[in-house]
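Visitor: sequence first, then the predicted structure:
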Amino acid sequence: MSKEEHEVATLGTAPVTSTVINIRSDTSVPDHVVWSLFNTLFMNCCCLGFVAFAYSVKSRDRKMVGDVTGAQANASTARSLNIAALVLSIIAIVVLIILYATVMGKRI
């Protein structure tokens, strides 16, 4: 076997190398920023909307860092605070409408 044939033979039997790229699954964690901003501006009963907005921003920061567990915990807290702010604000609005209707009904 000549030197050239030997080089070709060794090139053909070289081990095949492969590259493995691990792509992490991008778990969707809702951060509720828009809902919190709405509650902060329009339904800020007992400042719950503002606190929910703070937790929403924390959740978004945790998501950007890659801490999915922390992002989910902060998003859950923001969701609970948003629900509480929304329910309390709706109850307050309904009570105010009822009070206004009864006071105006007595004047007529």
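Guide: Nice, I can see it.
Visitor: contacts and neighbour counts: CA atoms only from here.
Guide: Will do.
Visitor: could you tell me which helix of the chain is the longest one?
Guide: Taking DSSP state H as the assignment, the helix of the chain that covers the most residues is helix 68-107.
Visitor: okay, one more to line up with it:
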Amino acid sequence: MNPAGYPPENVPLQGRYEGFDGQPGVSTVVQWTSVSVPPEPPSDHIIWSLCCFFYSNPCCLGLAALIFSIKARDRKVFGDMEGARHYGSTARCLNISATVLVSIMILIIIITVTTGYNYNYRG
């Protein structure tokens, strides 16, 4: 119940407590409280997919990412968390691919314009 490295604290919730375990006159009743945190739902990356679709859509990767994001959101609504995780992972990979391709294209354009600008004014 407790994470490794964190010892549980024994604090009596009834009677007097002066900080010593086993002292006469102190209640030895210890009540434990456990909190169960539900797992985080899988991410569908819908905002990133919309940005890739509208602003950077090389080879229609933004459109494919948007479709998989919508499928992931639908699976999450129906309660199929494993399907939502699968579609969300695919959407994330497509978004990464689209972002990297657009970044490389912008870098190539900047380098081409910069080097072309320098060659035009040399001679």
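Guide: Thanks, I have it. For clarity, every value in this text was computed on a predicted model and none was experimentally measured.
Visitor: still on that earlier bit, how big's the offset between the longest helix of structure 1 and structure 2?
Guide: After superposition onto structure 2, the average distance of helix 68-107 of structure 1 to its aligned residues comes to 0.5 Å, using mean CA distance after the TM-score superposition for structure 1.
Visitor: list the buried residues in that helix.
Guide: Of the residues in helix 68-107 of structure 1, those scored as buried under the neighbour-count criterion (16 or more other CA atoms under 10 Å) are 68, 70-79, 81-86, 88-89.
Visitor: in structure 2, what residues pair with that helix?
Guide: Correspondence between helix 68-107 of structure 1 and structure 2 is established over residues 81-120, with TM-score structural alignment as the criterion.
Visitor: and the longest helix of structure 1, what does it pack against?
Guide: Helices and strands touching helix 68-107 of structure 1, as assessed by 3 or more CA pairs under 8 Å, 6 or more residues apart in numbering; DSSP states H and E, comprise helix 33-42, helix 48-65.
Visitor: check which residues of the first one are buried.
Guide: Same thing as helix 33-42 of structure 1. Here helix 33-42 of structure 1 shows Val33, Trp35, Ser36, Leu37, Phe38, Asn39, Thr40 as buried, counting by 16+ other CA under 10 Å.
Visitor: which of the residues you listed sits closest to Ala52 of structure 1?
Guide: Distance ranking of these against Ala52 of structure 1, using CA to CA, places Ser36 first at 5.6 Å.
Visitor: ok, that closest one touching Leu48?
Guide: No - the criterion here is CA atoms under 8 Å, and Ser36 of structure 1 misses it with Leu48 at 9.0 Å.
Visitor: what do these two both touch?
Guide: Taking CA atoms under 8 Å, 6 or more residues apart in numbering as the criterion, Ser36 of structure 1 and Leu48 both touch Asn82.
Visitor: which one of the buried residues of helix 33-42 of structure 1 is nearest Arg62 of structure 1?
Guide: Distance from Arg62 of structure 1 was checked for each of the buried residues of helix 33-42 of structure 1 by CA to CA. The minimum falls on Val33, at 13.4 Å.
Visitor: my read: that closest one touches Lys58, true?
Guide: No - counting by CA under 8 Å, Val33 of structure 1 sits too far from Lys58 to count as a contact (9.9 Å).
Visitor: so Pro41 of structure 2: helix, strand or coil?
Guide: coil (DSSP: H, G, I helix; E, B strand; the rest coil).
Visitor: kindly provide the distance from Gln72 of structure 1 to Asp31 of structure 1.
Guide: Taking CA to CA, to the nearest Å as the criterion, Gln72 of structure 1 is separated from Asp31 of structure 1 by 8 Å.
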